[in-house]
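Q: Build me a structure from this.
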Amino acid sequence: MLVLLPVAFAAYWVVASDAQLLALSQLPAQVIPSVASLAPWQRLVGGVVMAVPLGLLLVGVWHAQRCFARFAQGQVFTAEATARLRRFAGWVAAAALGALLAGVVASVVLTWNNPPGQRHLAIGIGSDHVFTLFFAGLVWLMAAVIGEGQALAEENQGFV
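A: Predicted coordinates for the structure are as follows:
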């Protein structure tokens, strides 16, 4: 998955229509004149900009995989598992914030070739961004609960 998603993402930016790419940046299809289309450099730069949040999310997923590998080994209440879960939450939150910024930058890149006065700067906060931040916060709280469990487990080992 960590390799397949970036490959699929890159392929999408190569084959997607201009209207589909504009929609990713909260722009209507009409912002590009009907006689024009996105230049290859716009697709490349737009794709790189929009790939940053995906990269941040994939780093988080890697930490989650390492955390769940510890869980599978029965190492639930450990400092490393807690730290990995917190890192996952942090990277997911960074990806959500990065997606907000990437959309803004991509809107400028995708309309750069428009005549002056017809370029756009689109700022959009969607429910997906809010939900992702909420999810990251929830996972962070779960990591805190596991951390408390770790402290109790260490305290109990001290009594035995």
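
Q: CA only for contacts and neighbour counts going forward, please
A: OK.

Q: Next one: the most centrally placed residue in the chain relative to Tyr12, how far apart?
A: Nearest to the geometric centre of the chain sits Ala95, at 3.2 Å (CA atoms, centre = their mean). Computed as CA to CA, to the nearest Å, the Ala95 to Tyr12 distance reads 19 Å.

Q: ok, now how distant is Thr78 from Met142?
A: From Thr78 over to Met142 the distance is 13 Å, taken as CA to CA.

Q: Just the buried residues of stretch 107-125, please?
A: For stretch 107-125, burial by neighbour count (16 or more other CA atoms under 10 Å) applies to Ser107, Val108, Val109, Leu110, Thr111, Trp112, Asn113, Asn114, Arg119, His120, Leu121, Ile123.

Q: before we go on, could you also do this sequence so I can check it against the first one:
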Amino acid sequence: MPSFLPTAETQLGIQLTGRPQQRIARAATLGRWLLYLISALLWLGVIGLWIPQKDFFLSLMTSLQFSPEFIQSLSTSPIYLALESTFTLSQEDFMLAMVAFLALTPEQVSWLDTSMVYRLVGFVFTLVPFLLLLRSLSHARHILASFTHGYVLTLLNAMRLRSIAGLVAAFGVAFPMSSAVIAFALTINNPPEQQIHSLYLAIPDVMLLGLGLFLWLLSWAMVEAARVIEENNSFI
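A: This next block holds a predicted model:
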């Protein structure tokens, strides 16, 4: 498992000390916690979109043969009602979410098979682009962690930024492709005229590709700068 703490062999570049390092460390620590929060919200969003639905947990406990009295008491408890209202979608809300998530028309959304098996299929294919996004957030946390130790303009941070660039660009490609696969999978049992085979590339997807290219160019400049700094340090 990779460590947040950089090593002398990998951190080639500038290391800050003193008050500038302390200010950067405070900001980087806050940034790391913010990225942890974003990662958690992404997981909750993906899971809440596909897996839970109204009365799903009660149906699951019924199939597991919990006593009717326990299920009845749980279904009326404030904690359960709060969790259900926060993390579950009604069928109507789910259909509205699919309009935005899969870039479909309301008529096309009505063709989707929303049984639990196909929800699991949608969940699996949604994980593909979102795991790329979560991996890029992990690289960003590593960069901020090295900031807390004073390592700012370094070769390792530049290489991690290059990885983020590739992951962001890959997300821009993988998201519309996964949406197309999900739409086809959820309509595969329909008549041919109600099957969805389209691939929709939106403006945000193109912008993500451009952002990935920009970050790659920035990381290339950082790599060269870190190598020049290291060469200059070797002559001192």
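
Q: where does the TM-score land?
A: Once the chains are laid over each other, their TM-score by TM-score structural alignment, normalised by the length of the first structure reads 0.87; 159 aligned residues with a CA RMSD of 2.0 Å.

Q: just to revisit the earlier point, between Thr78 and Met142 of the first structure, which one's more packed in?
A: Legend: neighbour count by other CA atoms under 10 Å for Thr78 of the first structure and Met142, higher for Thr78 (19 against 16).

Q: Show me what the more buried one aligns to in the second structure.
A: Applying TM-score structural alignment, one finds that Thr78 of the first structure aligns to Thr154 in the second structure.

Q: same thing with Gly124 of the first structure?
A: Here Gly124 of the first structure is matched to Tyr200 in the second structure, going by TM-score structural alignment.

Q: Let me see the contact set for its match.
A: Ala103, Pro176, Ala180 (CA atoms under 8 Å, 6 or more residues apart in numbering).

Q: Tell me which stretches of the first structure form helices.
A: 4-15, 18-24, 40-72, 79-110, 127-159 (DSSP state H).

Q: With distance to Gln30 of the first structure added, can I get the ones you listed in TSV?
A: Output for the helices of the first structure, formatted as TSV (distance: least, CA to CA, whole Å):
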stretch	distance to Gln30 of the first structure
helix 4-15	19
helix 18-24	8
helix 40-72	17
helix 79-110	12
helix 127-159	24
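
Q: nearest to Ser34 of the first structure, of these?
A: Closest of those to Ser34 of the first structure is helix 18-24, at 10.7 Å (criterion: CA to CA).

Q: now for the closest one, which elements pack on it?
A: Under the contact definition 3 or more CA pairs under 8 Å, 6 or more residues apart in numbering; DSSP states H and E, helix 18-24 of the first structure sits against helix 79-110.

Q: By how much does the helix it packs on deviate from the second structure on average?
A: Compared with the second structure after fitting, helix 79-110 of the first structure has a mean deviation of 1.2 Å; criterion: mean CA distance after the TM-score superposition for the first structure.

Q: still on that earlier bit, pick the most deeply packed of the helices of the first structure.
A: Of all those, helix 79-110 has the most neighbours on average by mean count of other CA atoms under 10 Å, namely a mean of 23.

Q: tell me how far that one is from the chain's mean position?
A: Its chain's C-alpha centre and that of helix 79-110 of the first structure lie 5 Å apart, by CA atoms, centre = their mean, to the nearest Å.

Q: Matching Ala136 of the first structure against the second structure, which residue comes up?
A: Ala136 of the first structure maps onto Gly212 in the second structure, by TM-score structural alignment.

Q: Would you confirm that its match contacts Ala165?
A: Yes. Using CA atoms under 8 Å, Gly212 of the second structure is in contact with Ala165, at 4.3 Å.

Q: what about the residue mapped onto Ser17 of the first structure from the second structure, neighbour count?
A: Per TM-score structural alignment, the equivalent position to Ser17 of the first structure in the second structure is Phe94. For Phe94 of the second structure, the neighbour count with other CA under 10 Å is 17.

Q: how far away is Phe94 of the second structure from Glu230 of the second structure?
A: Distance from Phe94 of the second structure to Glu230 of the second structure, by CA to CA: 54 Å.

Q: what sits against Leu110 of the first structure?
A: Residues in contact with Leu110 of the first structure (CA under 8 Å, 6+ apart) are Leu22, Leu38, Gln42, Arg43, Gly46.

Q: could you redo the contacts of Tyr200 of the second structure as a markdown table and give each row distance to Gln22 of the second structure?
A: Compiled in a markdown table, the contacts of Tyr200 of the second structure are given as follows (distance: CA to CA, whole Å):
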| residue | distance to Gln22 of the second structure |
| --- | --- |
| Ala103 | 46 |
| Pro176 | 42 |
| Ala180 | 47 |
